[in-house]
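1. mind folding the following:
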Amino acid sequence: MWTLRTRLVVAILALTAVGLVLADVVGAALLRGYLIDRLDQQLTSNATALARVSTAFDFTSLQLPTEVIAKRLAVDNRFYVYAPDGSLAYLMSPEADDPQLPPFAELAARGGQEFDVPSDSGPWRVAVQPALNGGVAVVAGSLRPILDTESKLNVIQVLVTAAVLLLLGAAGAAVVRLGLRPLTRMELASSRIASGDFAHRAPGPDPHTEPGRLALAMNVMLDRVEREIAARSASEVRLRQFLADASHELRTPLTSVRGFAELYRHGGSPPGPELDETMRRIEEEATRMGVLVQDLLTLAALDQERPLDRRPVDLLEIAADTIRDARARVPERKIRLMPYGTGPLMPVIVPGDDARLRQVLTNLVSNALTHTPAEAEITVRVGVSSAQGVVEVADTGPGIPAEDAPYIFERLYRASRSRSRSDGGAGLGLAIVAAIVRAHGGRVELGDEPGGARFRILLPR
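-> Now for the predicted structure:
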């Protein structure tokens, strides 16, 4: 299979060769036509002169002087004068290679014409002119000079064509090599990328040239591929970590349940307070495991992008109900409901799934109650900002460390200082919050203000 460079050079040479051959053929044909026309003019002129001269003599009794004719006419030709009865009255310069003329009747019929006749040495051109006395004058000129000229011209054309093709092939190869240099560089870059160097890029992406635009598109594609590969690798790492953490979280309550069950089976918990405590611990671990499994199922359902039960929802009503439930569970904690911004508290209606949005507020408030000290205050704000519904949950606790902030919404992630298994929390609450808000077309933000954590939810209205 030929390379692109070879195909381009061969195509250039082939087109050039076709053009040169056509030019040579046309030039040779035009030259032949020109030479024959000039010969015809010469022969016709001589034949006309001979016809006029022949009428002044009686060919039956007078021999024309050769010297006179030779001076009057060109001596390179053959001259024939036929009497009216068809006899050859005069022949000038007879030689063995004279043309083979047709009979007198045909010559008389073709008076005023030029045509070719054969001979032993090659074709001749013949011009016939009728005389006033009824005879004919014939002048013949050999075509050998024209044929010799054509032969020499053909040789010259072949040599010139070969030289032109040779020089053009060398020049074309250099020009094509120079023109394909950007593609060659891209080929080398592609080889490096194929060998595993995904950070390498095609050099010189000039948007004003076709190879430059190709290199630019190739680099953009490689950037996207590199990002996709990095994202997939990170996703695989997160998935493996998620599976490991989920297995560990499930194994912990299962181990506790099995331990208490074995303790009871071996008689370590006789009927009474000890047995009651054992059953309570088993129930707590089972409940904890059920909550974890339910959270995992919730995330799986959100990942499948199942349609939400959208209907007009009042964020102020959800916030008030969430605060009321939290105060019922932890009456000693201080939880306030305030407007977002400077206006008064007003209903904020957004399209959404009421149950899912309640789960978002419940998770955020529960997260604040769990990971802040008893004296910390929790404030829930509801309002509107830039045509979006806003719900903000802030606390005055220790806040979230800066090194943990980028990962706080990842699944099964626990901040190193603020979250632990003893605090309750498997690291799925905020992940569920982010997934539900994203399913509603909104976003959740973590405020960077000092003095506690601040989660802000923005939902389209």
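2. from here on, just use CA atoms for contacts and neighbour counts.
-> Noted.
3. let me know the outermost residue of this structure.
-> residue 61 (96.2 Å; Cα atoms, centre = their mean).
4. do a quick rundown of the strands in the stretch 1-150 of the chain.
-> 78-82, 88-92, 114-117, 124-130, 136-142 (DSSP state E, counting those that start in this stretch).
5. let me fix that, I meant to ask about the stretch 201-350 of the chain.
-> 310-314, 334-339, 349-353.
6. hey, which of the ones you listed is tucked in deepest?
-> strand 349-353 (a mean of 19; mean count of other Cα atoms under 10 Å).
7. tilt between that one and strand 310-314?
-> 130 degrees (axes from the mean of the first three to the mean of the last three Cα atoms, to 10 degrees).
8. list the helices and strands strand 349-353 packs on?
-> Based on contacts counted as 3 or more Cα pairs under 8 Å, 6 or more residues apart in numbering; DSSP states H and E, the elements that strand 349-353 packs against are strand 310-314, strand 454-460.
9. if you set the cut-off to 6 Å instead, what comes out?
-> Applying 3 or more Cα pairs under 6 Å, 6 or more residues apart in numbering; DSSP states H and E, we find strand 349-353 packed against strand 310-314.
10. tell me what the strand it packs on is packed against?
-> Using 3+ Cα pairs under 6 Å, 6+ apart: strand 310-314 touches strand 349-353.
11. report the angle between the axes of the strand it packs on and strand 454-460?
-> Computed by the same axes, to 10 degrees, the angle between strand 349-353 and strand 454-460 is 90 degrees.
12. residue 324: neighbour count?
-> 13 (other Cα atoms under 10 Å).
13. do the same with residue 394
-> When neighbours are counted by other Cα under 10 Å, residue 394 comes out with 24.
14. and it, what helix or strand is that in?
-> Assigned by DSSP states H and E, residue 394 belongs to strand 388-395.
15. other SSEs contacting the following helix or strand past that strand?
-> Per DSSP H and E, the first helix or strand lying C-terminal to strand 388-395 is helix 429-439. Packed against helix 429-439, as judged by 3+ Cα pairs under 6 Å, 6+ apart, are no other helices or strands.
16. residues in contact with residue 205?
-> 212, 215-216 (Cα atoms under 6 Å, 6 or more residues apart in numbering).
17. structure for this one too, so we can compare:
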Amino acid sequence: MPARRSPWALRRTLVLATVALITTAALVIGIVSVVSVQSILMGRIDAQLTAATSRSTDAVGPDPGQTPPGGSSSPDFIRTLGQSVGTLGAVSVDGTIVAAAYLDSNLNSPVLTGRQVAELQDAHIGSAPTTVYLGATLGNYRAVALKLDSHVSIIVGLPLADLEATISELVLAVLAVTVTALVLAGAGAYALVRLSLRPLERVAGAATAVSSMTLDRGEVALAVRVPDADADDSTEVGRVGAAINRMLEHVSHALTARQASEDKVRRFVSDASHELRTPLASIRGYAELTRMGGQELPEDAAYALGRIESESQRMTSIVEDLLLLARLDEGRQLEREPVDLTSVVADAVSDARASAPDHSWRIADGGGAVVVLGDRQRLFQIVMNLLANARVHTPAGTNVTASVTVEGESEARRAVVTVHDDGPGIDPDLVGAVFERFARGDSSRTRATGSTGLGLAIVQGVAAAHGGAASVTSEPGSTTFRIELPLTEGAPE
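-> Okay, here's the model as predicted:
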């Protein structure tokens, strides 16, 4: 399939269209001018030819026998007073030219060569003016034949050299004027189009500035607007600019309303989390106190207290996760201290091996300490979340490998933590949403326990708070979570 040609820019299209129209107009005018001048000059030649024929007839007289019969002689009528230089004369007897000559600049009458006579004979000249080519020496002639009697005719012709020279000069003049006009028109069209498109460029600049903004999260100060001079409804570009300004106003109001709604939700989550911590702690405390009171409790009561204590712990964990996410949304700074990621990953894998011995846990060989600036507790938490995600969503016997590497060069170096498993993989429809809050429902993995859907959201939030990013690639038999963090200056390769 042939590649699709890129569309031309509006500026180039307008300039080329203008130049093309001017070129077409100039060519039409030039051609019409040349044809008109040629027609006028040819009419004058024909008029001169009629006069020359009349003079020749008067010179021959009523008796055609006075005309030389041929041979080396030339017709005398071409030297008649009033005949112009280059006038051609010939005598035809019974359709055969017997004498032919022309008047040169010295007023001599050299006879035509046999080839020239043959050209004149083959032209079948009649009473209407006819153009005939008589070779390179004489060029084109305009000729007419006049019968003197039933046997004798005379042929009179005038050269077209002057007419052709005039037409050639006119064509060169038209071409020169056309080329000059095209150059000036092209420059003028470019300047005019560029000047006319400046408002459109400013409108496009405003739209480009808005398109480069991050509008999907956080507070957005959408102060970009098309200048008032470019938002005048009386022009086409102005109507576009005014429409963009109205659209930006609507978008700004929508973003403000969205941010206000998100702020309310965050405050609610933060306040609710704070308020829930105390009653949850009390529930756990009273449950533990009752169970440790030393009194013999019925089996069902002991089971109920154990469930109360277990669920309160689970609820406390959810509340802590929600509170952490609320703090991250508020942009609260985490601790900043040198943290050895290799040590963090080793501790996390050790804990995962103890909690899930039915999986195969290992750490890929690294190159020593990899130090970043960050909050060790939160970095440990996100690594544990990734390992817990692998443990929960993969069957027993799955191989899970964690690694810490350094990528990039010079100032672009970064630390990369990866957690890879050879489990069944993530449903392709869910890959793009795994880092969203409360993202669950992955039917392609077997879950042995429940999930709040907050673990990977915390991974992404903590990574972003450290100036990094989290990503995932997955296919059946290979799933890799990847965390990139800025590398502390001076860390080993």
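18. please state their TM-score.
-> Once superposed, the chains reach a TM-score of 0.51 (TM-score structural alignment, normalised by the length of the first structure), with 275 aligned residues with a Cα RMSD of 3.8 Å.
19. distance of the residue farthest from the centre of the first structure from residue 90 of the first structure?
-> Distance of residue 61 of the first structure to residue 90 of the first structure, given as Cα to Cα, to the nearest Å: 12 Å.
20. next: residue 353 of the first structure.
-> 125 Å.
21. what's the answer for residue 231 of the first structure, then?
-> The value you get for residue 231 of the first structure to residue 90 of the first structure, if Cα to Cα is used, is 108 Å.
22. neighbour count: these two, which is higher?
-> residue 90 (17 against 12).
23. just the buried positions in stretch 165-179 of the second structure, please.
-> Going by neighbour count (16 or more other Cα atoms under 10 Å), the buried part of stretch 165-179 of the second structure is 166-167, 170-171, 174, 178.
24. hang on, the earlier thing: save the strands of the stretch 1-150 of the first structure as CSV, and put in distance to residue 322 of the first structure too.
-> Formatted as CSV, these follow (distance: least, Cα to Cα, whole Å):
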stretch, distance to residue 322 of the first structure
strand 78-82, 129
strand 88-92, 135
strand 114-117, 118
strand 124-130, 119
strand 136-142, 121
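25. closest one to residue 255 of the first structure among the ones you listed?
-> strand 114-117 (118.7 Å; Cα to Cα).
26. in the second structure, what residues pair with that closest one?
-> Under TM-score structural alignment, strand 114-117 of the first structure corresponds to residues 130-133 of the second structure.
27. quick one: the longest helix along the first structure to the second structure mean distance?
-> In the first structure, with assignment by DSSP state H, the single longest helix is helix 210-265. Here the mean offset of helix 210-265 of the first structure against the second structure after fitting is 2.3 Å, by mean Cα distance after the TM-score superposition for the first structure.
28. run through the neighbouring helices and strands of that helix.
-> Checked by 3+ Cα pairs under 6 Å, 6+ apart, helix 210-265 of the first structure has no helix or strand packed alongside it.
29. let's see it at 10 Å
-> Contacts defined by 3 or more Cα pairs under 10 Å, 6 or more residues apart in numbering; DSSP states H and E place helix 210-265 of the first structure against helix 181-194, helix 273-303.
30. which one of those lies nearest to residue 55 of the first structure?
-> Residue 55 of the first structure lies closest to helix 181-194 among those, at 81.0 Å (Cα to Cα).
31. I would like the residues contacting the closest one, please.
-> Residues from elsewhere that reach helix 181-194 of the first structure, judged by Cα atoms under 10 Å, 6 or more residues apart in numbering: 175, 177-178, 180, 195-206, 209-212, 214-215, 218, 222.
32. list the buried residues in it.
-> Those would be 182-183, 186, 189-190, 193, for helix 181-194 of the first structure by 16+ other Cα under 10 Å.
33. just send the residues you listed back as CSV, with distance to residue 126 of the first structure too.
-> Output for those, formatted as CSV (distance: Cα to Cα, whole Å):
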residue, distance to residue 126 of the first structure
182, 65
183, 65
186, 69
189, 74
190, 73
193, 78
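34. what residue in the first structure is paired with residue 34 of the second structure?
-> Using TM-score structural alignment, residue 34 of the second structure lines up with residue 28 in the first structure.
35. pull the number of nearby residues for its match.
-> 18.
36. please enumerate the helices of the stretch 301-450 of the second structure.
-> 341-355, 376-393, 428-431 (DSSP state H, counting those that start in this stretch).
37. quick one: the longest one to helix 341-355, angle?
-> Following the same axes, to 10 degrees, one obtains 40 degrees for the angle between helix 376-393 of the second structure and helix 341-355.
38. report the buried residues of helix 376-393 of the second structure.
-> 376, 378-393.
39. in the first structure, which residues correspond to that helix?
-> Counting by TM-score structural alignment, helix 376-393 of the second structure has no counterpart in the first structure.
40. and stretch 480-491 of the second structure, by the same measure?
-> Stretch 480-491 of the second structure maps onto no residues of the first structure, going by TM-score structural alignment.
41. before we move on, what about stretch 13-23 of the second structure?
-> Using TM-score structural alignment, stretch 13-23 of the second structure lines up with residues 7-17 of the first structure.
42. what does the matching stretch contact?
-> Residues contacting stretch 7-17 of the first structure (Cα under 10 Å, 6+ apart): 1-2, 4-6, 18-23, 161-162, 164-166, 168-177.
43. just stretch 249-267 of the first structure next, same as before
-> Counting by Cα under 10 Å, 6+ apart, 243-245, 248, 268-271, 274-275, 277-279, 281-290, 292-293, 412, 421, 426-427 sit against stretch 249-267 of the first structure.
44. buried sites along that stretch?
-> Using 16+ other Cα under 10 Å as the test for burial, stretch 249-267 of the first structure gives 249-250, 253-254, 256-257, 260-261, 264.
45. tabulate those (TSV), appending distance to residue 393 of the first structure.
-> Shown next, in TSV, are these (distance: Cα to Cα, whole Å):
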residue	distance to residue 393 of the first structure
249	27
250	30
253	31
254	34
256	34
257	35
260	39
261	41
264	44
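46. contacting residues around the nearest residue to residue 384 of the second structure once chain neighbours are set aside?
-> Of all residues not flanking residue 384 of the second structure in the chain, residue 348 sits nearest, at 5.6 Å (Cα to Cα, 6 or more residues apart in numbering). Neighbour list for residue 348 of the second structure: 342, 380-388, 402 [criterion: Cα under 10 Å, 6+ apart].
47. 8 Å - rerun?
-> Residues in contact with residue 348 of the second structure, defined by Cα atoms under 8 Å, 6 or more residues apart in numbering, are 380, 383-384, 387.
48. distance to residue 479 of the second structure added to those residues, as a markdown table?
-> Shown next, in a markdown table, are the contacts of residue 348 of the second structure (distance: Cα to Cα, whole Å):
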| residue | distance to residue 479 of the second structure |
| --- | --- |
| 380 | 20 |
| 383 | 15 |
| 384 | 16 |
| 387 | 12 |
